[in-house]
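Trainee: Coordinates only, no sequence provided:
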């Protein structure tokens, strides 16, 4: 197998294509702390704070981006999600890396190896063993908390089911951690009234709150209980990530009571009944988030688990999700308007996965900026398949055209890995290069201090003010 030139291209001025970009990044963006307000890190691993010890575990074990790349290169599944050894899996990833050219995986891989392990060579079969051993030696002495501190991560917000006891968040809060770790309320399971395990989930929720959930009012009482509990434990955000169309239908309380009763009795619900129940739940939750002063997030536009054979083999998050073309924006408009009409619209962030809807989302969010809150309605950072150079540039440019880039709360990882935080650096370099290019082209004034401070706001200050974490 031929090898690629091993000298790393991740220089100090990677992605920075002018002196102006270098100044904006190195003098303003680089040193700003990180607020990672949406990810899927394990609070348990942070609380226990034991070294992960192995780069395959830390880097590959749940990374469906890398899994997709390996499958595209023709790697057998046993080396991806199967029973191959950790070193064998790393070797197969090393075989794949040189062939990920122009995929963001190539940039991310080298950036992460450089920042965490001071690896200058491009990962490939001829150096895989050396890099594997070097990384593992370093990881023997690096706990999750230390990895976060090394990247200057000030805050992370995990993603948590309403039934979570938040045991590990409590332990972290009592400890002497540099990084603050807050839960995020993610009630997706409450929306699946049409699925077989819905009643099992209600039983689990009932056990959690100490009473049986036999009516819709019981459900709302249980939701209140859990939101109060999350709030007491530092929660400031909610999230919603259900695939499919985003519908918001008119409903009456009487209708929803009947629909809920029918579900508990095992009756089959129509699609309209399901959507009326979901609309009622969306509205109630939105009102509660406003009452608590939380920020609500909506991740929209994904079609999940397309490959049923692979999903059956690996489970959810197997790496077989895609961009969807569901109708979303009309339902989103009705939903936001229903909350705004009664002055119960919380700070809101929406993320779209379909880039064809960039302008649609950006302009919709601008409709509801009210009540004197800077950047109240955020069209969120390029997400999932879009958090790469082209996707970030498009998101930044559309936001600039349709809203106020200066009020943007910036990047997040949406990651399950403690080694993913150089993605903030990636975003910051791209942002600085865009602004510098406008300066060079005479589209912005050559006031690098003013522009640099705006970049500092986007990288950190805006999010710090927006969330106001305790």
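Mentor: Nice, I can see it. A quick note: this is a predicted structure, and the numbers were derived from the prediction, not measured.

Trainee: Going by C-alpha atoms from here, please, whenever you check contacts or count neighbours.
Mentor: OK.

Trainee: got the end-to-end distance for stretch 242-255?
Mentor: 23 Å (Cα to Cα, to the nearest Å).

Trainee: now it, how far from the chain's geometric center?
Mentor: When C-alpha coordinates are averaged (Cα atoms, centre = their mean, to the nearest Å), stretch 242-255 and its chain have centres 25 Å apart.

Trainee: Structure two is appended below for comparative analysis:
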């Protein structure tokens, strides 16, 4: 038998040097989790229903798995279709051994080990037995969304909501003192930025109703957006999130933006120049609102959404048909930051380039706007979406440590719709400690152990706690 192929999960995962293993076990392993960006549903957290089975836990919301299953030619019935969760689980089990090298393989292995103490890898042969074992444990332990959070030592979770959201489940959870994890909401105003969409005018009407304010001008739009942001602030939120599929900075006048906004409200077709003007003005003004209200601005840059329009029309958005795009120029993001900085209105900002080849350039850009006595005021975010696996994490450590102090990072997030995804923080911490351990063993770091221990604890927990004012 080949070494390592013993059919069991290894606790040395990603820990390839003795120092890294020591650092992980001693300083990183037991740190709590602050999951400041995810897409969990507040209703599911509030209702806290016991899961039906592992099929539901793995396949109800996970577009990573859906996309992988499609690549193997599995029918949509067994992905997002009418099949039972057990049938979907069995279909997924048939491809699991073939996911070697894919992060799904490691994520699932970590999830089986951490939540069910199962060490053997899933395959078509053992799938019924593993299903039965996990179903029994779900019933015995009453495994629910909150159980998963508490099991993983999650202190804070930030879901993501639109400004028009009533936040009703967040209010209900505030009244429910039994929840040990604090649930906040990240403010995501994307729909107000996409002026070219067919539903823009109807969305503005909904926003007007939510804010109880008339919106008949661009300035009126931002009065409503700020009013809604302050509702988020009342429940303790300090985090915003802005998705930027593509963005080109274009200078504009107030008159030009007023004209674009009026045309968009009438449902008229906008030119690409008008769209760029509007997005430039929108991101500038929304950033000023974040600054006034003490919110962190997260910019998720470079998504190419809904690439397969035919499938999206049938199955829906965010179902595994999104991609990476490089149309947003770094200079455009830099111009936005520069104009805000010049006016003294630049909020704390995290940049998340989806194009992994751009991480070094964005790290340099971020360092150029650190100011005002705030640690890491503008910083590079965790490897995101298609980059949140060991390769992407390691690549970012190696590239960015040369350009921006790694010790200032706010660490990992799940960006997930799954309650089993918290071992992604563990994966990140393992790679972090292995990276630092290799520097120690190579003689590239020879400071005190207490200093490197502080770096690990900060990146895993304390930096995020301070940066987001949790």
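Mentor: Received, thanks. Just so you know, these numbers come straight off a predicted model, no measurement behind them.

Trainee: So after superposing, what's the score?
Mentor: Here the TM-score for the pair of chains, by TM-score structural alignment, normalised by the length of the first structure, is 0.96; 464 aligned residues with a Cα RMSD of 1.4 Å.

Trainee: can you map out the strands along the first structure?
Mentor: Applying DSSP state E to the first structure gives strands spanning 34-36, 153-157, 180-182, 184-185, 237-238, 295-300, 302-303, 322-323, 347-352, 377-379.

Trainee: In TSV, list these along with mean neighbour count and distance to residue 52 of the first structure.
Mentor: Conversion of the strands of the first structure to TSV gives the following (neighbours: other Cα atoms under 10 Å; distance: least, Cα to Cα, whole Å):
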stretch	mean neighbour count	distance to residue 52 of the first structure
strand 34-36	25	21
strand 153-157	22	18
strand 180-182	24	19
strand 184-185	28	24
strand 237-238	26	28
strand 295-300	22	30
strand 302-303	20	31
strand 322-323	16	30
strand 347-352	23	31
strand 377-379	27	35
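
Trainee: Make CSV from the ones you listed and add distance to residue 276 of the first structure to it.
Mentor: Below are those laid out as CSV (distance: least, Cα to Cα, whole Å):
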stretch, distance to residue 276 of the first structure
strand 34-36, 34
strand 153-157, 30
strand 180-182, 32
strand 184-185, 22
strand 237-238, 21
strand 295-300, 18
strand 302-303, 21
strand 322-323, 25
strand 347-352, 22
strand 377-379, 25
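
Trainee: So for residue 452 of the first structure, which of these sits nearest?
Mentor: strand 34-36 (16.6 Å; Cα to Cα).

Trainee: in the second structure, what residues pair with the closest one?
Mentor: Per TM-score structural alignment, the counterpart of strand 34-36 of the first structure in the second structure is residues 33-35.

Trainee: outside of that stretch, which residues touch it?
Mentor: By Cα atoms under 8 Å, 6 or more residues apart in numbering, the residues outside stretch 33-35 of the second structure that reach it are 152-158, 412-414, 425, 460-461, 464-465.

Trainee: Next: stretch 283-290 of the second structure.
Mentor: 193, 222, 226, 240, 296, 297, 336, 340, 345, 346, 347.

Trainee: Pick out the residue closest to the middle of the first structure.
Mentor: The residue lying closest to the centre of the first structure (Cα atoms, centre = their mean) is residue 414, at 2.5 Å.

Trainee: Show me the contact partners of stretch 337-345 of the first structure.
Mentor: With Cα under 8 Å, 6+ apart, stretch 337-345 of the first structure has contacts from 283, 286, 287, 290, 291, 336, 368.

Trainee: could you redo the last one with a cut-off of 10 Å?
Mentor: Contacts to stretch 337-345 of the first structure, defined as Cα atoms under 10 Å, 6 or more residues apart in numbering, come from residues 248, 250, 282-284, 286-291, 293, 295-296, 331-332, 334-336, 346, 367-371, 376-377.
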